[in-house]
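**Q** how would this look folded up:
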Amino acid sequence: MTTATLTIDLAALVANWRVLDGLSGGSVETAAVVKANGYGLGAGRVARSLAHAGARRFFVAVAEEAAAVREALGPGPEICVFSGHMSGDTDMIHDLQLTPMLNSIDQMLRHVEALPGHPFGVQLDTGMNRLGMEPAEWAALRDIALGQNIQLIMSHLACADEPDHPMNAQQLQTFREMTDGCDVPRSLSATGGILLGPDYHFDVTRPGIGLYGGLPFEDAQPVAHISLPVIQVRDVEPGESVGYGNTWLAEAPSRIATVAAGYADGIHRAMGPKTSLFVGDEACPVRGRISMDLIGVDVTHLTEEPKALELLNAAQTVDMLADNAGTIGYEILTSLGARYRRRYTSA
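**A** So this is what the prediction gives:
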């Protein structure tokens, strides 16, 4: 088989949720963010595993993402849509029983006119200037919203992965000023906010990247593992090059394995110079440029010719790969392509 294998450890995913649930506190509901197809790992399988563990509220980015989650979960668990009630979403919101997180006066009007009585949430802007009602908008709509079937009031922290950043305390204060006195569940924290402590937890936390093994949750168990099959191993003489552009020249006789994967599979070209593949704990450096479908890897030092090499494993985490590419773990996970043979494991 020449297709790379992406193994998703559902037991590790559930373990990460349980730890973050414990950190959130006994009186706080811990939801789960499964947007972007469960951060690239399969929203349906991810959501179903987390629901079995006890999660009852899930978040997606847009209404179209909710179909796989609702199919996996069936009726009952709440599915919240960060983008709110967009034009054209009414049928999906009704049929899939979604909870749009309304972001503006226009969305509020659209929702109550199209689906009177249907539950909704409200998203507030506390300084990130991305989504949500600003203080003046919320002040104008607050009494109207609280008189409807409102389920949740939320905002989002811009700098939660930097615990000492003054923006965290500023947004916390703004959120309290905008929501104190509202007899509605409140939510401010994703993974980073959970780690900031109880002042940021309110009634509902909504971890995302930490569930999937990424920073800032340093104690997370790795969830994604990638193995790349070796197509060919060849001898390269001193002075010969490997890959496009002659960017690597052999200084000594070398054995180069060509593996079946590349940037079409989310293995970013930029990570090549700093990245190795592994046989267990044995590092095998990438040689030459990562191309669309193929990568050259130095296996000269191995005593046996490998049949496969690992890209993501205990020795090289998703955030290490992200550092190699000059990006973040979120982008690595959500860039994983459609060609992988996906395997799900659980305890």
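
**Q** Only C-alpha atoms from now on, for both contacts and neighbour counts.
**A** Fine.

**Q** Can you give the distance of the helix or strand where residue 168 lies from its chain's centre?
**A** Residue 168 belongs to helix 166-179 when assigned by DSSP states H and E. Taking the mean C-alpha point of helix 166-179 and that of its whole chain, the gap between them comes to 25 Å (C-alpha atoms, centre = their mean, to the nearest Å).

**Q** Now the element after it, going C-ward?
**A** Under the assignment DSSP H and E, the closest C-terminal helix or strand after helix 166-179 is strand 186-187.

**Q** name the helices or strands packed onto that next one?
**A** strand 150-154, strand 204-205 (3 or more C-alpha pairs under 8 Å, 6 or more residues apart in numbering; DSSP states H and E).

**Q** can you redo those as TSV with mean neighbour count and distance to residue 277?
**A** Converted to TSV, the helices and strands packed on strand 186-187 look like this (neighbours: other C-alpha atoms under 10 Å; distance: least, C-alpha to C-alpha, whole Å):
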stretch	mean neighbour count	distance to residue 277
strand 150-154	21	41
strand 204-205	26	36
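
**Q** Tabulate those strands in a markdown table, adding columns for distance to residue 111.
**A** A markdown table is the format used below for those (distance: least, C-alpha to C-alpha, whole Å):
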| stretch | distance to residue 111 |
| --- | --- |
| strand 150-154 | 11 |
| strand 204-205 | 23 |
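
**Q** I'd like the structure of this one too, to check against the first:
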Amino acid sequence: MPKHGAAVLTIDLDAVAANWLALRARHPSGPVAAVMKADAYGLGAARVAPRLLAEGCRHVFVAHLSEALVLRPIVPEGVLLAVLNGVTEGSEQAFLDHGVVPVLNDPGQVARWSAAAVRAGRRLPALLHVDTGMNRLGLAAAEVRRLAEDPAPLAALDLLYVMTHFVSSEVADDPLNATQAARLAEARAMLPPAPASLANSSGVFLGALGASDLARPGAALYGINPRPGTPNPLTCTVSLDAPVLQVRDTAAGDTVGYNATWRANRPSRIATVAAGYADGYLRSLSGRGIAYSRGRPVPMAGRVSMDLLTFDVTDLPDIAPGMSLRLIGPECPPDSVAERAGTNGYEVLTSLGARYARVYAPVRPLG
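**A** Down below sits the predicted model:
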């Protein structure tokens, strides 16, 4: 049984590095960044970052300034460390003090960072985000036109990239992909010259349509399939193994778990394992989850509870306390778990809990 009875989450840094290298090979038009927001999608940014930096990654993106400050001691000054959510009021000095670069998402952020540059007496680096259809962050078309007519706020800035974000790049034939690429080109033509950043994880697989000066994959680095409905071209990076705490015999007609949602239709053996929704094993997997024992599927019996899961191991008589059942891994990758849970692999990974015993695979250079 794992130490202290905790489920073991194994993160394969070799697989993360291999995925980054595979994405880089698919994007010959420019470098490939690593998006490490949400603690590298739940895998641990402090461990993922050094590995990817060792492989040659020179662009790191996070969502919040707080995430960048955690990584700053790990990411050297020569590597771009950028914050996707931009520079909020009052945060300018922290960006300056730590050499963090904001993505500017609206005229207010442009003005705020420009003013900080004037105060600092030097041009400050930034990325400019143009909205081309997502309608979340980014300058709207009218705001880009106004900035083109009065580019003074940009004079104090060193524009590293003009970027946008695909809406549905995982759907290769969605015409919106080409529309967005064209809108980005139109915006760049109105703005001071700067390289472009376009492709996210799925965008890397759009070929020439997703080509730009910098790709920004996130989930694909961690093994999420960037091409749903087709075989995953990338490698699963995590395995989650939960210890069996108890195995009990139940009679036909007995129920298991809260609200008696599962009833045995034969004499059955039920294994209870140490994981639950408090650990990020989603409650929507109740009655739908599947674990594996040495490659053999084991169906869930009943609901996901906070700390415990129950599985019907009747057909696997060798299962006993002290063994483990696999909840996530190559046999049941995050995308497969997500499909059963009615969500996506992103949520499965970013929900991984803090109670797991985390193990990182040996680090060896691949490049």
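
**Q** Among the helices and strands packed on strand 186-187 of the first structure, which comes closest to residue 49 of the first structure?
**A** Each of these has some distance to residue 49 of the first structure by C-alpha to C-alpha; the shortest is strand 204-205, at 18.0 Å.

**Q** Give me the range in the second structure that that closest one lines up against.
**A** Under TM-score structural alignment, the match for strand 204-205 of the first structure in the second structure covers residues 214-215.

**Q** Over in the first structure, tell me which residue corresponds to residue 292 of the second structure.
**A** Taking TM-score structural alignment as the criterion, the aligned counterpart of residue 292 of the second structure in the first structure is residue 278.

**Q** my bad, should have said residue 186 of the second structure
**A** Using TM-score structural alignment, residue 186 of the second structure sits opposite residue 177 in the first structure.

**Q** cool, and residue 177 of the second structure?
**A** Under the alignment (TM-score structural alignment), residue 177 of the second structure pairs with residue 168 in the first structure.

**Q** Could you tell me which residues make contact with its match?
**A** Listed by C-alpha atoms under 8 Å, 6 or more residues apart in numbering, the contact set of residue 168 of the first structure reads 157-160.

**Q** Apply 7 Å and report the result again.
**A** For residue 168 of the first structure, the contacting residues are 157, 159-160, by C-alpha atoms under 7 Å, 6 or more residues apart in numbering.

**Q** which residues of the second structure fall in helices?
**A** Taking DSSP state H as the test, the helices found in the second structure are 13-25, 37-41, 45-55, 65-71, 92-98, 107-120, 141-149, 152-155, 175-190, 334-341, 345-350.

**Q** how big is the offset of the fifth one relative to the first structure?
**A** Okay, so that is helix 92-98 of the second structure. Here helix 92-98 of the second structure is compared with the first structure after superposition; its mean distance to the aligned residues, by mean C-alpha distance after the TM-score superposition for the first structure, is 1.8 Å.

**Q** residue range for that helix in the first structure?
**A** Helix 92-98 of the second structure falls opposite residues 90-96 of the first structure when the two are matched by TM-score structural alignment.

**Q** What residues of the matching stretch count as buried?
**A** Judged by neighbour count (16 or more other C-alpha atoms under 10 Å), stretch 90-96 of the first structure contains these buried residues: 90, 93, 96.

**Q** So the last one versus residue 110 of the first structure, what's the distance?
**A** Using C-alpha to C-alpha, to the nearest Å, we find residue 96 of the first structure at a distance of 18 Å from residue 110 of the first structure.

**Q** Tell me which residue lies nearest the centroid of the first structure.
**A** residue 39 (3.6 Å; C-alpha atoms, centre = their mean).

**Q** looking at it, that one is touching residue 332, isn't it?
**A** No - at 9.3 Å, residue 39 of the first structure does not count as touching residue 332 under the criterion of C-alpha atoms under 7 Å.

**Q** quick one: residue 123 of the second structure and residue 115 touch, right?
**A** No - proximity of residue 123 of the second structure to residue 115 does not meet the contact threshold set by C-alpha under 7 Å, at 10.3 Å.

**Q** residues touching residue 279 of the first structure, list them.
**A** Residues near residue 279 of the first structure by C-alpha under 7 Å, 6+ apart: 309-310.

**Q** one more time with 8 Å
**A** Applying C-alpha under 8 Å, 6+ apart to residue 279 of the first structure gives the contacts 306, 308-310.

**Q** Could you measure from whichever residue in the first structure pairs up with residue 60 of the second structure over to residue 65 of the first structure?
**A** Using TM-score structural alignment to pair residues, one finds that residue 60 of the second structure aligns to residue 58 in the first structure. According to C-alpha to C-alpha, residue 58 of the first structure and residue 65 of the first structure sit 11 Å apart.

**Q** Looking at these two, which is more packed in?
**A** When residue 58 of the first structure is set against residue 65 and neighbours are counted by other C-alpha atoms under 10 Å, the residue ahead is residue 58, at 25 against 18.
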